[in-house]
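Asks: One predicted model, sequence on top.
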Amino acid sequence: MNETDAAAAGGTAGAPLALPVERSGPLDLPADFRRLREELPVAPLAFPDGPPGWLVTRYQDVRAGLADPRLSSRRPHLNSHVRAGLISAAEMAALRPSDLLTSDPPEHTRLRRLVARQFTARRMNRLTPRIQAVVDDHLDALAAGPRPADLIRAVALPVPSLVISELLGVPFSDRDLYYRLTRELLSLDRTRDQLLAGKAELKAYLLNLVDAERAAPTDDVLGGLVQAQAAGTPLTDDEIAALGQLILIAGHETTANVIGLAALLLLRPPRLWDTLVQRPDLVDGVIEETLRYATVLQFGLLRVAREPLTIAGQDIRPGDRVVLHLPSANRDPDRFTDADRFDPHRPDADRHLSFGHGPHHCLGEQLARIELRILLTTMLRRFPDLRLATDPGTIPAHDQRVVHGVAELPVDFS
């Protein structure tokens, strides 16, 4: 699709633009999204490889696109709108078969049903005492450790990592290994050889865990999937490993970054942290507003049109790639009043799209909310004078990572 084709197809003029990624700070979106929502809500988008596609930026269009069966999640590789296809479709299929992110019904329905059994609300609520114990242990270590402390390294990363490790059936003692591999797979500046090596190493690691579960079954997600397979459910070891990879990475990486961003939002001037110390009932509002305002899936979700459709008056043809930009949708002023302001009192913040919408709605949202609620509530009680130990303008962010967040967050307290 060239510029002439785009104009003829649906009236959109102009050369394809590069995806806006430059932020003025870790809590700001690239300024171009305001203009795009107003003037060109379905914009021609340049891809690092292959023909251009489309960038969708308004809330109503993104939400509709997430639920539209004409937009397929099946694609040869992830994040091709921000990273060239360094790995071929055949190599990707060998290293990681279709999973919940990259499949459509009925395959997606089959896989989701298997995992959903492990993420019921009842099971998540039963985890509450264990999550509280994990939080307490890490806050004890924070209180006893040297200061200033890096809140990311001390609390935000290890708490959800330990929780998802236990739930999934991955030894927490292996965290350095899967932290490293997660960085490899989510970073945009890795070479082809690094990506191939990282994918192969993580797959081999998870397949070893599947074999261990088969030899000595345990009551965790991997164990449940292995037992389902043994009972006759159509499920390969490669599929179990792929599901385990998704749960492991999403279960610790996204929640850890939400924790760091929430703390930064509350501790920066005007210190909303002090308000929450007096009003802990606002914690749920803070969680939803953080998820909306500081959406961690910073580059959006990629779909491929499998039949003709029209989005906001723009014709989309079969085979066109479409990026549904969640952070832009969550800052759409037509959906959220004064959308660029962080407001813990916002009554409709929970209408954000950070957990997706439609068939691919995130299965782990209940667990994430429980973890965030317990951690924030406990920190407010134990560290009422928590404060940033550096200028908020100097805090580094993950600019070259698929999941947005702050790389470190120095804090101090009395």
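Replies: In hand now; what should we look at? Numbers count the residues shown, from 1 in each chain.
Asks: can we go C-alpha only for contacts and neighbour counts from here?
Replies: Fine.
Asks: how close does the residue lying closest to residue 357 once chain neighbours are set aside get to residue 83?
Replies: Across the structure, with Cα to Cα, 6 or more residues apart in numbering as the measure, the residue nearest residue 357 apart from its sequence neighbours is residue 66 (5.7 Å). Taken as Cα to Cα, to the nearest Å, the spacing of residue 66 relative to residue 83 amounts to 22 Å.
Asks: same check, this time on residue 280
Replies: Counting by Cα to Cα, the gap between residue 280 and residue 83 amounts to 41 Å.
Asks: structure B:
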Amino acid sequence: MTIESIQGLPTQRPNPLDPPEDIAKLRTADSMVRMTFADGHDGWFATGHHAVRAILASPVFSNRVDLTHPVIPVERMTAMKDFPMPPGMFNRMDDPEHGRIRRMLTGQFTVRRMKLLEPRIEQIVDEHLGAIVASGPPVDLVPTYTLPVPSLVICELLGVPYDRRDQFQGDASTLLDLESGAEEAIGAWMSLRALLDDVIDAKRTKPTDDLLSGLIAEDELTQEELITVALVLLIAGHETTANMLALGTYTIMQQPGRAQALLADPVAAVEELLRYLSIIHLGPTRTALEDVEIDGHLIKAGQAVTMSVAGANRDPGKYANPDELDLARNAQGHMAFGHGIHQCLGQQLARIEMRIGFAALLRRLPSLRLAGEVRFRDHMTIYGVFNLPVTWDV
């Protein structure tokens, strides 16, 4: 089967736990295919594991905002195309600018610091589970567990007051909602900036033992850079883990025996859930700075390539029976946290939160099961669920 090109990114999911069907069809034909972007740009779509990994690892590809193109026709993306990139948005920079900020953050995201957070994460998890058990079934796990646990953890890591959670959770949701307009998105961005501006000013006067105070003490970032760095970490630090906890719990409840399999080896189970679910809904996208060949395809300078994380993680050339969830599988090499210089900074923290969060939930509530309809986040940049109604035997 030969597929020469596609019009736009496949996004329809007949099964909420599987990638769009067209992704598997495209990958079967080839690891890459030509794609017309929403603005008419003639670029590429990569679905194979080897191709995605090679592009993310290559210095030939840029992550700059000004070089990218919208993958789906979203009004907000078109309206905000010329919106200036804020100073400090390291996740959309190339080296050396990216490396300068990344090195500082790597110094804060140490293995030691993550290990020291483990007892506190266990305490946060136990407190929330205790409240859930005390309230009795049924319960929606999103507002009571899967969202507040990572939100509180990232607040403590950064030093953001948790009593501002309603503001930053609401603003983050607006920014990640593909159906929100440009004015709404800009308003949410400015609201988050104002919150973090206040937090950083307070820490300059009274520093505490947290990541933001550590960055301020290094005195290498401007106020604007600090605000943007904090904003990126705050959103990424709670939205991704929250949706993995919720969607992962939903997935485990779909089949008897999965809870026992997770409890038998939580470390392996978390990696397999990351591979299987691949919650990055759109992208990532990179743009070639010069002509380069990937998997036998010539990508010309200026052409953008959107990559399917789900396609790479379900590639049968990398994993046997990739569409099956095997919680004992060795899922090493998955692309859930990306690859290359932009690989997720907080991946170790996310792993710790999921390992503790899943295991504690399933031990405390062994009879956990669904108790209502679940709404999926089809129009969000981070896939997951909006709600997770559950019950259990009392």
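Replies: Sure, I can see it. On a predicted model such as this, the values are computed, not experimentally measured, just so you know.
Asks: just to revisit the earlier point, looking for the alignment partner of the residue nearest to residue 357 of the first structure in the second structure.
Replies: Counting by TM-score structural alignment, residue 66 of the first structure corresponds to residue 56 in the second structure.
Asks: how big's the offset between the helix or strand hosting that match and the first structure?
Replies: Applying DSSP states H and E as the criterion places residue 56 of the second structure in helix 49-57. Once the two models are superposed, helix 49-57 of the second structure sits on average 0.5 Å from its counterpart in the first structure (mean Cα distance after the TM-score superposition for the first structure).
Asks: which residues in the stretch 101-250 of the second structure form helices?
Replies: Taking DSSP state H, counting those that start in this stretch as the test, the helices found in the stretch 101-250 of the second structure are 111-135, 141, 148-158, 165-176, 182-205, 211-218, 223-253.
Asks: Next, the contact list for the residue nearest to residue 357 of the first structure, please.
Replies: Under the criterion of Cα atoms under 8 Å, 6 or more residues apart in numbering, the contact list for residue 66 of the first structure reads 324, 356-360.
Asks: again, only this time at 7 Å
Replies: Residue 66 of the first structure makes contact with 356-358 under the criterion Cα atoms under 7 Å, 6 or more residues apart in numbering.
Asks: Residue 153 of the first structure now?
Replies: Residue 153 of the first structure makes contact with no residue, according to Cα under 7 Å, 6+ apart.
Asks: Which residue in the second structure aligns with it?
Replies: Residue 153 of the first structure maps onto residue 143 in the second structure when the alignment is built from TM-score structural alignment.
Asks: now do residue 119 of the first structure
Replies: In the second structure, the residue matched to residue 119 of the first structure (TM-score structural alignment) is residue 109.
Asks: And for its match, the neighbour number?
Replies: Neighbourhood size, residue 109 of the second structure [other Cα atoms under 10 Å]: 18.
Asks: One more: residue 198 of the second structure?
Replies: 12.
Asks: likewise residue 310 of the first structure?
Replies: Each residue near residue 310 of the first structure was counted by other Cα under 10 Å, and the total is 11.
Asks: Wasn't it part of a strand?
Replies: Yes. Secondary structure assignment places residue 310 of the first structure in a strand (DSSP: H, G, I helix; E, B strand; the rest coil).
Asks: Quick check: the gap between the closest residue in space to residue 371 of the first structure that isn't next to it in sequence and residue 262 of the first structure.
Replies: Using Cα to Cα, 6+ apart and skipping residues adjacent in sequence, the residue nearest residue 371 of the first structure is residue 131, 6.7 Å away. Residue 131 of the first structure sits at a distance of 18 Å from residue 262 of the first structure (criterion: Cα to Cα).
Asks: can you check residue 135 of the first structure too?
Replies: With the distance defined as Cα to Cα, residue 135 of the first structure ends up 16 Å from residue 262 of the first structure.
Asks: Who has more neighbours out of these two?
Replies: Ranked by neighbour count (other Cα under 10 Å), residue 135 of the first structure and residue 262 place residue 135 first, with 25 against 21.
Asks: I'd guessed the more buried one sits against residue 159; true?
Replies: Yes. The pair formed by residue 135 of the first structure and residue 159 meets the contact definition of Cα atoms under 7 Å, at 6.3 Å.
Asks: So which bit of the first structure is stretch 170-188 of the second structure matched to?
Replies: Residues 180-198 of the first structure are matched to stretch 170-188 of the second structure when aligned by TM-score structural alignment.
Asks: Span of that stretch from start to end?
Replies: For stretch 180-198 of the first structure, the first and last residues are 9 Å from each other (Cα to Cα).
Asks: And it, how far out from the chain middle?
Replies: Using Cα atoms, centre = their mean, to the nearest Å, we find the averaged C-alpha position of stretch 180-198 of the first structure to lie 17 Å away from the chain's own average C-alpha position.
Asks: Stretch 235-248 of the first structure now?
Replies: 18 Å.
Asks: One more: stretch 31-45 of the second structure?
Replies: Stretch 31-45 of the second structure sits 23 Å away from the centroid of its parent chain (Cα atoms, centre = their mean).
Asks: From the structure, what's the count of residues near the aligned residue in the first structure for residue 244 of the second structure?
Replies: Residue mapping for residue 244 of the second structure onto the first structure gives residue 258, with TM-score structural alignment as the criterion. Counted with other Cα under 10 Å, residues neighbouring residue 258 of the first structure total 24.
Asks: how about residue 258 of the first structure, what does it touch?
Replies: Applying Cα under 7 Å, 6+ apart to residue 258 of the first structure gives the contacts residue 296.
Asks: same thing but at 8 Å, please
Replies: Taking Cα under 8 Å, 6+ apart as the definition of contact, the neighbours of residue 258 of the first structure are 290-291, 294, 296, 405.
Asks: Tell me the secondary structure at the aligned residue in the first structure for residue 362 of the second structure.
Replies: For residue 362 of the second structure, the aligned position in the first structure is occupied by residue 380, per TM-score structural alignment. In three-state terms, and counting by three-state DSSP, residue 380 of the first structure is helix.
Asks: neighbours of residue 380 of the first structure, just the number please.
Replies: Other residues within reach of residue 380 of the first structure, judged by other Cα under 10 Å, total 19.
Asks: Please apply the same query to residue 191 of the first structure.
Replies: 13.
Asks: Many thanks, have a good one.
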